[in-house]
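Chemist: Prediction below, plus the sequence it came from.
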Amino acid sequence: MPDPLAATPVDLQRRPVLAVTCGEPAGIGPEVSIRAAWQLRTQIKSVLIGDAAFLAMIAADIDPQIRLVALSQQAFLNDGLPDFAVDQIAVIDCQLDAHVQPGVLDARNGRAVLRTLDIAIGGALQGNFDGMVTAPLQKSTINDAGVAFTGHTEYLAEKSVTAQVVMMLATDRTTPPLRVALATTHLALKDVAAAITFDSLSRTIAILHADLKSKFGLAQPRILVTGLNPHAGEGGYLGREEIDIISPVLEAAKANGIAVSGPYPADTLFQQKYLDEADCILAMYHDQGLPVLKYASFGHGINITLGLPFIRTSVDHGTALDLAAAGLGRADHGSMLAAMNTAAQMVRAGRSS
């Protein structure tokens, strides 16, 4: 199995260029973004996207040695990224619309947060960035700003005109590394069963298989799939989705050369004897698979969006407004480090494939 960390000498000489959106300004996103970008500056060329003056103030409080260099949006659009030195962190200035009080949400800044995503998406599609990493944002603030918003995953798909994406969370805190993908994302539980169709589940498995190969360097990914119902439907007594939809999808995927198996009861699948034989678990809905992963890795897991025309990773936690209100130095930037490192590994795996 190819090592996703492996890279040619040329790859090692050129640091992956990652756009880092700093998320909700009243939360811990700006702090963890700055800390991780500075810590990884010799391995990754991070480009922070946020209010340059606000980020500079935070950076100075974290460590006066941190050097942020601001770049206007217009300069970036006209000329792309200049060649910043290793001891400099670039910031594409995306000014906020209201003063920030740590821990206090302000809907006036909701649209500015979305603009940071638009800049990162545009730059990734144009090839200015090798990938993007997102700090947590507050969905309610964006909705309160008058923009219908359900989450990063759906927004990135819409803006990149991607018909279907797959949400996957991962951690290297387990042996082997645990990856959990989702057949559905941010849906009310009452809507999940209707969303699992033969076509949508088939596309999910195809995307998962393709990206595990191309972005993780796995020659033949092994995917284990949960059922939807308790006990995987108990032979139809607890639901027929496994018989009518999931099993036929898996048989069709196998016929296309995909190493997939199931459906397994979700309550017993997450055992070491099964995980040792899996490169990824595909769960049917958000709270079926993610509690297990977050229990194993909270604060050090990451979120990955598969199926996009660019690499995107994110932290596995929220805005932590309470920590932000308490002041700098209380937030753990481990998940941001993991998200940035994983994005860089995916870049290198793609270069070598």
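Modeler: Nice, I can see it. Numbering: from 1, shown residues only.

Chemist: only C-alpha atoms for contact and neighbour calcs from this point on.
Modeler: OK.

Chemist: so where do the strands sit in the stretch 151-300 of the chain?
Modeler: Using DSSP state E, counting those that start in this stretch, the strands found in the stretch 151-300 of the chain span residues 166-171, 178-182, 222-226, 259-264, 280-283.

Chemist: can you redo those strands as CSV with mean neighbour count?
Modeler: Shown next, in CSV, are those (neighbours: other CA atoms under 10 Å):
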stretch, mean neighbour count
strand 166-171, 24
strand 178-182, 26
strand 222-226, 24
strand 259-264, 20
strand 280-283, 25
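
Chemist: Ala326: which of these is closest?
Modeler: Ranking these by proximity to Ala326 (CA to CA) places strand 166-171 first, at 28.0 Å.

Chemist: Just want the angle from the closest one to strand 178-182.
Modeler: Using axes from the mean of the first three to the mean of the last three CA atoms, to 10 degrees, the direction of strand 166-171 lies 160 degrees away from that of strand 178-182.

Chemist: picking up where we left off before, now render the strands of the stretch 151-300 of the chain as CSV, adding distance to Ala157.
Modeler: Formatted as CSV, the entries for the strands of the stretch 151-300 of the chain read as follows, by distance: least, CA to CA, whole Å:
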stretch, distance to Ala157
strand 166-171, 10
strand 178-182, 15
strand 222-226, 23
strand 259-264, 25
strand 280-283, 20
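
Chemist: Secondary structure element for the closest residue to His333 other than its chain neighbours, which one?
Modeler: If you skip the residues right next to it in sequence, His333 has Val32 as its closest partner in space, 4.7 Å away by CA to CA, 6 or more residues apart in numbering. Taking DSSP states H and E as the definition, Val32 sits inside helix 29-39.

Chemist: and that helix, how far from the chain's centre?
Modeler: 16 Å (CA atoms, centre = their mean, to the nearest Å).

Chemist: who does that helix touch, helix- and strand-wise?
Modeler: In terms of contacts (3 or more CA pairs under 8 Å, 6 or more residues apart in numbering; DSSP states H and E), helix 29-39 is packed against strand 45-50, helix 52-62, helix 334-352.

Chemist: Please compare the first structure with the one that follows:
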Amino acid sequence: MAKPIALTSGEPAGIGPDITLKAWLRRNELKLPAFYWLGDAASLDRRAKTLGLDVRLAEVRPEDAGGTFAQALPVVATGQVATAQPGHPDDSSAGAAMASIRQAVGDVMAGRAGAVVTNPIAKNVLYRAGFRHPGHTEYLAELAATGTSTPQPVMMLWSPALAVVPVTIHVSLREALAQLSSDLIVTTARIAAAELKSHFGIARPRLAVSGLNPHAGEDGSLGTEDQTIVAPAVNRLRGEGLEIRGPLPADTMFHEAARRTYDCAICMYHDQALIPIKTLAFEDAVNVTLGLSFIRTSPDHGTAFDIAGTGKANPSSLIAALRLAAHMADARPVRRL
């Protein structure tokens, strides 16, 4: 039996509990991989009752989750009580969310779980509690650190229609321009290509690199960064044997015919990557952290406080994240799940 997936609680007041419960109820219909939820069983039970869902919970050890999954939703306790009501985070929220993430990473690094899937967190709630990372991605890199070595995390958004990787992530556009360098592009693309081979079953990944400026700079008339930063990175990577093209005008990279020519788009900043994939696959896109020593995926949406506990939350992105994590763990081709 494959190792179960460790699913974090996310923000207890958000829709993480809702979509967890809904995903488990569809386990047989969709042949979902076994997973266990890390958090406060009493809080999850309250949410199930609020939603009117008949879900049996079973508190277990991670190693027993696979045998329990068919009959009950396995819950692994973190020791943190979560008292927040739907839509209303409270003083217990940050501690509960952080404990769940730490324990999930510990489980997968110790071999008790096959992958980590993270439910959405509310970063503003964590910041008030002293959280010092821009987001999940950077925090997971710290947890994955060994000794003095901290991995370089790379964020990928994946869907059957499109996979994108932003070179700069959770920073302002001004800071993104300051951070962008040929070295950063090269490092990001190398990690993306390696993971497409090792965990996505793509023997020779095809990468398309966007330009930074409109029309990829129009030969320097609309900015020289594409000539001085992006093109040298692409040339270095091509010299290393990668199948890569660019810099390409970003406004013509994402139509259907263009998408068929590459496996992953490497983009220069956050919105350049995320706007097209959220337009094409808002309900089922998956956030994947590359470059870690373990597999991590996540739904590509937030906590949605406004609909938490109402029954309106759609579990599609979480379901896609669970399925993708299982495929990545087996290094099976995942372009069409």
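Modeler: Right, received. Where do you want to start? All figures in this text were calculated on a predicted structure; none of them were measured in a lab.

Chemist: how much does the helix holding Val32 of structure 1 stray from structure 2?
Modeler: Here helix 29-39 of structure 1, set against structure 2 after superposition, deviates by a mean of 1.6 Å using mean CA distance after the TM-score superposition for structure 1.

Chemist: Now that helix: buried residues?
Modeler: Neighbour counts using 16 or more other CA atoms under 10 Å place Gly29, Pro30, Glu31, Val32, Ser33, Ile34, Arg35, Ala36, Ala37, Trp38 of helix 29-39 of structure 1 among the buried residues.

Chemist: what angle separates it from strand 45-50?
Modeler: Direction vectors for helix 29-39 of structure 1 and strand 45-50, defined by the same axes, to 10 degrees, enclose an angle of 160 degrees.

Chemist: any idea of the angle helix 29-39 of structure 1 forms with helix 52-62?
Modeler: 70 degrees.

Chemist: Return the residue of structure 2 aligned against the residue nearest to His333 of structure 1.
Modeler: In structure 2, the residue matched to Val32 of structure 1 (TM-score structural alignment) is Ile19.

Chemist: Kindly provide the distance from that match to Leu184 of structure 2.
Modeler: When distance is defined by CA to CA, to the nearest Å, Ile19 of structure 2 is 36 Å away from Leu184 of structure 2.

Chemist: How about Gly10 of structure 2?
Modeler: Counting by CA to CA, the gap from Gly10 of structure 2 to Leu184 of structure 2 is 30 Å.

Chemist: Same check on Ser316 of structure 2?
Modeler: In terms of CA to CA, Ser316 of structure 2 sits 33 Å off from Leu184 of structure 2.

Chemist: wouldn't Leu55 of structure 1 be in contact with Ile28 here?
Modeler: No - here Leu55 of structure 1 lies out of contact with Ile28, judged by CA atoms under 8 Å, at a distance of 11.7 Å.

Chemist: so who does the aligned residue in structure 2 for Ser261 of structure 1 touch?
Modeler: Residue mapping for Ser261 of structure 1 onto structure 2 gives Arg245, with TM-score structural alignment as the criterion. Neighbour list for Arg245 of structure 2: Leu207, Ala208, Val209, Val234 [criterion: CA atoms under 8 Å, 6 or more residues apart in numbering].

Chemist: which one of these sits closest to Pro89 of structure 2?
Modeler: Top of the list for closeness to Pro89 of structure 2, among those and by CA to CA, is Val209 at 40.0 Å.

Chemist: what's the closest of the buried residues of helix 29-39 of structure 1 to Ala183 of structure 1?
Modeler: Minimum distance to Ala183 of structure 1 across these is 27.6 Å, recorded for Gly29 (CA to CA).

Chemist: How about the contacts made by the closest one?
Modeler: By CA under 8 Å, 6+ apart, Gly29 of structure 1 lies in contact with Cys22, Gly23, Ala135, Pro136, Leu137, Thr319.

Chemist: helix/strand/coil for the second one?
Modeler: Classification of Gly23 of structure 1 by DSSP: H, G, I helix; E, B strand; the rest coil places it in coil.

Chemist: Over to the fourth one?
Modeler: Reducing the assignment to helix, strand or coil with three-state DSSP, the entry for Pro136 of structure 1 is coil.

Chemist: Just give me the match in structure 2 for it.
Modeler: Residue-level alignment of Pro136 of structure 1 against structure 2, with TM-score structural alignment as criterion, gives Pro120.

Chemist: Okay, and Val86 of structure 1 sits in which element?
Modeler: No secondary structure element spans Val86 of structure 1, as it lies outside all helices and strands (assigned by DSSP H and E).

Chemist: Number of residues surrounding the residue lying closest to Leu81 of structure 1 once chain neighbours are set aside?
Modeler: Taking CA to CA, 6+ apart, and ignoring the residues beside it in sequence, Leu81 of structure 1 has Asn128 as its nearest neighbour in space, at 7.2 Å. Other residues near Asn128 of structure 1 come to 18 when the count uses other CA atoms under 10 Å.

Chemist: re the thing from before, so Leu55 and Ile28 of structure 1 - more neighbours on which side?
Modeler: Each of Leu55 of structure 1 and Ile28 had its neighbours counted (other CA under 10 Å), and the higher figure belongs to Ile28 (31 against 23).

Chemist: Please name the residues that touch that one.
Modeler: For Ile28 of structure 1, the contacting residues are Thr319, Ala320, Leu321, Leu323, Ala324, Ala331, by CA under 8 Å, 6+ apart.

Chemist: Which of those remain contacts when I look at structure 2?
Modeler: Contacts retained in structure 2 from those (both residues aligned by TM-score structural alignment, their matches' CA atoms under 8 Å), given in the numbering of the listed structure: Thr319, Ala320, Leu321, Leu323, Ala324, Ala331.

Chemist: mind listing the helices for the stretch 151-300 of structure 1?
Modeler: Per DSSP state H, counting those that start in this stretch, the stretch 151-300 of structure 1 carries helices over the ranges 152-159, 189-195, 198-214, 241, 247-255, 266-269, 272-275, 286-297.
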